[in-house]
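> below is the sequence, then the predicted model.
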Amino acid sequence: MAIELDHLIVPAHDKIASAKLLAELLDVRWSPTGTGPFAPVFVNDGLTIDFDTWPAPIPLTHYCFRVSQQEFDAIRERIAAKGIPYRSSVFGPVDNAVGKWNDGSIVYWNQPDGHQWEILTVSYAR
């Protein structure tokens, strides 16, 4: 059997708002309740992101999704439509621009809890 990531627990000040926002941006299903205390986002058939309400401070974490160019364009449009600032570089200023890496597209944004999210079309890890 191939090794697959099944689920992640992501801390949040408001698990329902965080789960709903990510699900809307990615255009995937979510639920305000799940197994245990979590608000799950069903990224695909194999991966669930379980948001959990934690007290402050929330540790900064980084999550990246590799998507097709068509999915990338749609997600970036939803980010912009919600007025979420985004940037083309992981450490750069907000420029509301698409970065280019290895002939692919890349965008970073932060969620209100401080988590850094990324979408890219070509992995730089492989």
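The structure has been received and is ready for your questions.
> switch to C-alpha atoms for all contacts and neighbour counts from now on
Will do.
> count the neighbours of residue 71 for me.
Counted with other C-alpha atoms under 10 Å, residues neighbouring residue 71 total 16.
> over to residue 43?
18.
> what are the ranges of the helices in this protein?
15-26, 69-81 (DSSP state H).
> show me what the shortest one is packed against.
Other elements packing on helix 15-26 under the criterion 3 or more C-alpha pairs under 8 Å, 6 or more residues apart in numbering; DSSP states H and E are strand 29-30, strand 39-42, strand 48-53, helix 69-81.
> on that earlier part again, tell me which of the helices of the chain sits nearest to residue 113.
helix 15-26 (8.1 Å; C-alpha to C-alpha).
> the inter-axis angle of the closest one versus strand 48-53?
140 degrees (axes from the mean of the first three to the mean of the last three C-alpha atoms, to 10 degrees).
> can you pull out the residues in contact with helix 15-26?
By C-alpha atoms under 8 Å, 6 or more residues apart in numbering, the residues outside helix 15-26 that reach it are 12, 29-32, 38-43, 50-53, 75, 78-79, 111.
> so which of the helices and strands packed on helix 15-26 is the most packed in?
strand 39-42 (a mean of 26; mean count of other C-alpha atoms under 10 Å).
> put this beside the first:
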Amino acid sequence: MTVELNHTIVYAHDKSVSARFLADILGVPVGSPAGHFVPVELGNGVTLDYADADDIRAQHYAFLVDEEDFDAAFARIRSSGADYFADPGHRRPREINHRGGGRGVYFTDPNGHNLELLTRS
């Protein structure tokens, strides 16, 4: 039996703004609203379904990207004005990391979710 993650729900103060923020950083489209969700589909078929909520607890979402996509996404992070860090605890601001011979960066979305881009898992 093969088990794959199909989708997860990401709670947001404004689902459309939050979906657009991530989609713009990753360079992917925002999908058409489905029910009360705004989807962002990733290259491996997993969908992040954004839903409005008042009480949001920050979550961590990590995205494996190739070197070229990292460069493009990191440029978009910097131009967006989002805070970014080399570590998940946010103690090394305005830096990236080089774990495992790759590159990685953590940044926060408009809801305080801790997002990560990495080139090596």
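Yep, it's here. Computed from a predicted model, the values in this text were never measured in an experiment.
> what about residue 30 of the second structure, distance to residue 43 of the second structure?
According to C-alpha to C-alpha, to the nearest Å, residue 30 of the second structure and residue 43 of the second structure sit 13 Å apart.
> same question for residue 33 of the second structure.
19 Å.
> residue 108 of the second structure now?
Taking C-alpha to C-alpha, one finds residue 108 of the second structure at 21 Å from residue 43 of the second structure.
> between these two, tell me which one has more neighbours.
Between residue 108 of the second structure and residue 43, residue 108 has the larger neighbour count (other C-alpha under 10 Å), namely 18 against 9.
> who touches the more buried one in this structure?
82-84, 114-115.
> show me which of those are buried.
84, 114-115 (16 or more other C-alpha atoms under 10 Å).
> now those in JSON lines, with distance to residue 98 of the second structure?
Shown next, in JSON lines, are those (distance: C-alpha to C-alpha, whole Å):
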{"residue": "84", "distance to residue 98 of the second structure": "15"}
{"residue": "114", "distance to residue 98 of the second structure": "18"}
{"residue": "115", "distance to residue 98 of the second structure": "17"}
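> among the residues you listed, which ones are in strands?
Among those, DSSP state E puts 84, 114-115 in strands.
> quick revisit: output the helices of the first structure as TSV; include the columns distance to residue 104 of the first structure.
Below are those laid out as TSV (distance: least, C-alpha to C-alpha, whole Å):
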stretch	distance to residue 104 of the first structure
helix 15-26	18
helix 69-81	8
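> quick one: which of these is nearest residue 101 of the first structure?
Per C-alpha to C-alpha, nearest to residue 101 of the first structure of the helices of the first structure: helix 69-81, 12.9 Å.
> what angle do helix 15-26 and that closest one make with each other?
Using the same axes, to 10 degrees: helix 69-81 of the first structure against helix 15-26 is 130 degrees.
> now helix 69-81 of the first structure, how far from the centre of its chain.
Relative to its chain's centre, helix 69-81 of the first structure lies at 12 Å (C-alpha atoms, centre = their mean, to the nearest Å).
> mean deviation of it from the second structure?
Here helix 69-81 of the first structure, set against the second structure after superposition, deviates by a mean of 0.8 Å using mean C-alpha distance after the TM-score superposition for the first structure.
> what does that helix correspond to over in the second structure?
Using TM-score structural alignment, the residues of the second structure aligned to helix 69-81 of the first structure are 67-79.
> sorry, back to before: looking at the buried ones among the contacts of residue 108 of the second structure, spot the one nearest residue 103 of the second structure.
Using C-alpha to C-alpha, those come closest to residue 103 of the second structure at residue 84, 13.2 Å.
> aligned to residue 52 of the second structure, what sits in the first structure?
Checking TM-score structural alignment: residue 52 of the second structure goes with residue 53.
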